[in-house]
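Asks: Sequence first, predicted model second:
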Amino acid sequence: MLTYVFSTQLLEILTILAIIGESSWAALPGSYCKEMGSSTYRPHSVSVTEFGAVGDGITLNTKAFQNAIFYLHSFADKGGAQLFVPAGKWLTGSFSLISHLTLSLDKDAVIIGSMDSSDWPVIDPLPSYGRGRELPGGRHQSLIHGSNLTDVIITGGNGTVDGQGCVWWEWFNNHTLNYTRPHLIELMYSKGVVISNLTFINSPFWAIHPVYCSQVLVQNVTILAPPDSPNTDGIDPDSSDNVCIEDCYISTGDDLIVIKSGWDEYGISFARPSSNISIRHIVGEANSGAGIALGSEMSGGISNVRAEDICLFNSLYGIRIKTSPGRGGYVRHIHISNVIMTNVKTAIGITGRYGEHPDENYDPNALPVIDMITIEDVSGTVIKHAGTLEGIKGDNFNSICLSNVHLNVTSKHPWKCSYIEGFSNLVTPELCESLRNPYQSSVCYTANHFDCCNLVQAA
């Protein structure tokens, strides 16, 4: 199990973040999230031990989890039910949840993913991807899975879910995988989802993946994976709407939080955007990725995203938007503010040449639309490059707005820009000429545009 020790540098960053956010935290934007939580009363509760589970870290408990959930299905229309996981180490393969269920872990409970790939069934690829994300064909089912669910809570007293991802990372690095790696949690086509008060470690692939979901709250979670673990994103809302992510600490081998919406022609055809997403109070490091990212799979569209009060350190990128010819779709109406960065290689990255396609059938003339992106109130120290802001020839990225961005940059060439237009105010070091136009609120997406009323409500 990973153990994380906060450095003196991190404590200093947290103190600064608390000071600058103190006045605003009393009346937090995104109060729409507070209606969702993990305190829903369930009149029926059982322990996984009642179905033969043994918490010795050796006994495989997949059948115990499956049988307990099958039993609780009969209470779905009677106020729902809770499956309690007590203190212990509970080895299991993949299992699926049901509606109106709370999966609750004791503070000393550890759900451990089996290191036998046969305990993670192979399921169909997502229709918005057309294939597994890493390999053609199917993909391994997540450790905790669910589809077409309503009112699902995964919570606890900061219990742990350990994916034992090292074996999957080795298979990936050695090119011996037959199917795309699994997530720790993937919920599909579901509504009213809460994931809170837990620690997730060593995910084989992306840790938390709500896809085709609505009304999702991820709150007070810690996500950890080694900095060299491949593609271990933290939280990836994908073709989902009305999502709140808040009060999380994430340290992984790739992006901390990344918003997606399908891949090339499959995402365009499926046409399920990600929209109305609030991200706030996030601390973490992304040694091989970005703190907050959008794309590169964004073919169904991404809009109405607000991220604020973000503290990043020891990362490859701070904020990043990734896309490519062939993606289609759009990324628009994005507002990112109140960000502190320390020891970040590139503070802001926007790229229109990210590449990677599911197959040869994509349309290279399906160009993405990137506009109305606002980044403001950002400070950074020990930053190598302020930003790489590169659109696509014949497809300029428009209304890229930066305000009150101050970066202590070590590179002699802090900004690199092409095929990009926008506006700025109070930016140091000085921006590229194409972005030096005076900031105009009429064409820049501001906090006032963010319609909280459309966001997540109680399930």
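Replies: Done, it's in.
Asks: going forward, measure contacts between C-alpha atoms and count neighbours the same way
Replies: Will do.
Asks: does S96 really touch L149, like I thought?
Replies: No: between S96 and L149 there is no contact under Cα atoms under 8 Å: 10.4 Å.
Asks: then this one, side by side with the first:
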Amino acid sequence: MESTKSNIKNERWLIFVLGVVLLILGECSTCIAVGGENDHKNKDGQVVCSSRKHSAVLTEFGGVGDGVTLNTKAFKAAVDHLSPLASDGGAQLIVPAGKWLTGSFNLTSHFTLFLHKDAVILGSQDESEWPLVELLPSYGVGRDAPDARFSSLIYGTNLTDVVITGHNGTIDGQGAPWWAKFKAGQLNATRPYIIEILYSDQVQIFNLTLINSPSWFVHPIYCSNVIIQGLTILAPVTVPNTDGIDPDSCTNTRIEDSYIVSGDDCIAVKSGWDQYGIKMAMPTQHLVIRRVTCISPDSAAIALGSEMSGGIQDVRVEDITALNTQSAVRIKTALGRGGYVKDIFVQRYIIDTMKYVFWMTGAYNSHPKGFDPKAMPVISNINYRDWVAKNVTFPAKLDGIIGDTFKGICISNVNMTLAEPVQKLLWNCTNVEGHTSNVIPKACDLLPEKPAKFDCPFPQDKLPIEDVALKTCA
């Protein structure tokens, strides 16, 4: 009987998720202009971007879209062919309708990877198709295994002007074997991601569906001028480490108009781990996140950290929806992290079913060997305003660090309706300082309400990345 009830519950939840996906896709069908008057088609009827002088189709290099034939060599041959042409007006590789099984492949500069609406790139489940790459210098070791990590499915380093897009084509990481090996402790290298771009400038990833990543989905790291827009990201909510989008030591990034179902944080903002991140000193800064919907029952819609040793600063978040998600914004750090999380602004948040609306922890204690336990993180100037939440278990769990208080916390105009049965301790606050205004239910004594109502600040200026246009195709 319990099994039957569980199956019915799971079926209802799946129907709900699919319904929300269709709703979001319907609402966002006009969010991004995907056409251009000067875009045209080549002799085979395939889309050619007006912003790219040279174009080729994967089938020209032996690609077979039957879902069985391995296309790693075809992808590599296509990129190798287009790479020298890309410096002369740019190049585009078109992935036509079909199922294209492949291992990891690299991109090049001044390049667009374009997926037809009925194209599906399938990640190979053969580990030999995923070469090992260098460990990330701001992390020092791998996450799943200390000494090695696999290249991501779509990978690029030291690039300028790279675009991954399409008419909502799909990239399927086919992550199930990787998840099973992780749970069984059988990995000898850190799992790959679907997309990872390193040390690059002018990166655009938009109008795609990404499913079943072996680990994180989208990981721009050590990059500048990044736009991630119009993504549908889907992972089983029971699979760990399937973060949706992880901007990591990046400057000038825009994430918007996306829908994410994840077994981990929907968006996780990072900047390196302990002594490695402190040494590299590359913050994530000038980040805009807006119009994102998240479902993540065991994690956060937006996480800041825990790998924040290079610093996180000037993050502007607005118009977020979180459904059946553990927390809205979670700041994660610990003694030994160093770094900082400061100048964070979040406005207009809609929440339905959540354990902790506001969550900060200074005891996220996972460390590499040789870390400095005296490296103190700085958490300051955290601003939340204009939130509405219902079916909330706990309004807040705010735990700073003894001798390292989290300061400058501002919360205003927030209305939280509590789930039944109502808990006795609604606000759990230690080692934090700040103030509140018009917050229901009333905050803890460490965040007193000021006599006169006020709004927490939100920047009125624009960041340069907000005015950058997408390089679109028809």
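Replies: Ah, there it is. What you are looking at is a predicted structure, and each value in this text was computed from that prediction instead of being measured.
Asks: Counting by contacts, list what the lengthiest helix in structure 1 packs against.
Replies: When structure 1 is parsed with DSSP state H, its longest helix is helix 8-25. On a contact count with 3 or more Cα pairs under 8 Å, 6 or more residues apart in numbering; DSSP states H and E, helix 8-25 of structure 1 meets strand 302-322.
Asks: how about 10 Å then?
Replies: Helix 8-25 of structure 1 sits against strand 274-286, strand 302-322, strand 330-351, with contacts defined as 3 or more Cα pairs under 10 Å, 6 or more residues apart in numbering; DSSP states H and E.
Asks: Can you say which of these is nearest to S229 of structure 1?
Replies: strand 274-286 (10.9 Å; Cα to Cα).
Asks: Over in structure 2, find the residue span the closest one aligns onto.
Replies: Aligned using TM-score structural alignment, strand 274-286 of structure 1 spans residues 284-296 in structure 2.
Asks: Would you map the helices across the stretch 51-200 of structure 2?
Replies: Secondary structure of the stretch 51-200 of structure 2 (DSSP state H, counting those that start in this stretch): helices located at 72-86, 176-184.
Asks: among the ones you listed, which is nearest G400 of structure 2?
Replies: Comparing the helices of the stretch 51-200 of structure 2 against G400 of structure 2 with Cα to Cα, the closest turns out to be helix 176-184 (31.6 Å).
Asks: so how much does that closest one differ from structure 1 once superposed?
Replies: Helix 176-184 of structure 2, aligned to structure 1 and superposed, deviates on average by 0.5 Å (mean Cα distance after the TM-score superposition for structure 1).
Asks: any idea how far stretch 15-26 of structure 2 is from the chain center?
Replies: Between the centre of stretch 15-26 of structure 2 and the centre of its chain there are 20 Å (Cα atoms, centre = their mean, to the nearest Å).
Asks: For Y362 of structure 1, pull up the helix or strand it's in.
Replies: Per DSSP states H and E: Y362 of structure 1 is located in neither a helix nor a strand.
Asks: Now which residue in structure 2 aligns to it?
Replies: Using TM-score structural alignment, Y362 of structure 1 sits opposite F371 in structure 2.
Asks: What of E186 of structure 1?
Replies: Checking TM-score structural alignment: E186 of structure 1 goes with E196.
Asks: With H140 of structure 1 instead?
Replies: For H140 of structure 1, the aligned residue in structure 2 is F150 (criterion: TM-score structural alignment).
Asks: Might you report the residue contacts of that match?
Replies: Neighbouring residues of F150 of structure 2 by Cα atoms under 10 Å, 6 or more residues apart in numbering: 104, 127-135, 142, 188-193.
Asks: Excluding chain neighbours, give the residue nearest to it in space.
Replies: Sequence neighbours aside, L132 is the residue nearest to F150 of structure 2 in space, at 4.4 Å (criterion: Cα to Cα, 6 or more residues apart in numbering).
Asks: quick one: the counterpart of that neighbour in structure 1 from F172 of structure 1, how far?
Replies: Correspondence of L132 of structure 2 to structure 1, assessed by TM-score structural alignment: V122. Using Cα to Cα, to the nearest Å, one gets 16 Å for the distance from V122 of structure 1 to F172 of structure 1.
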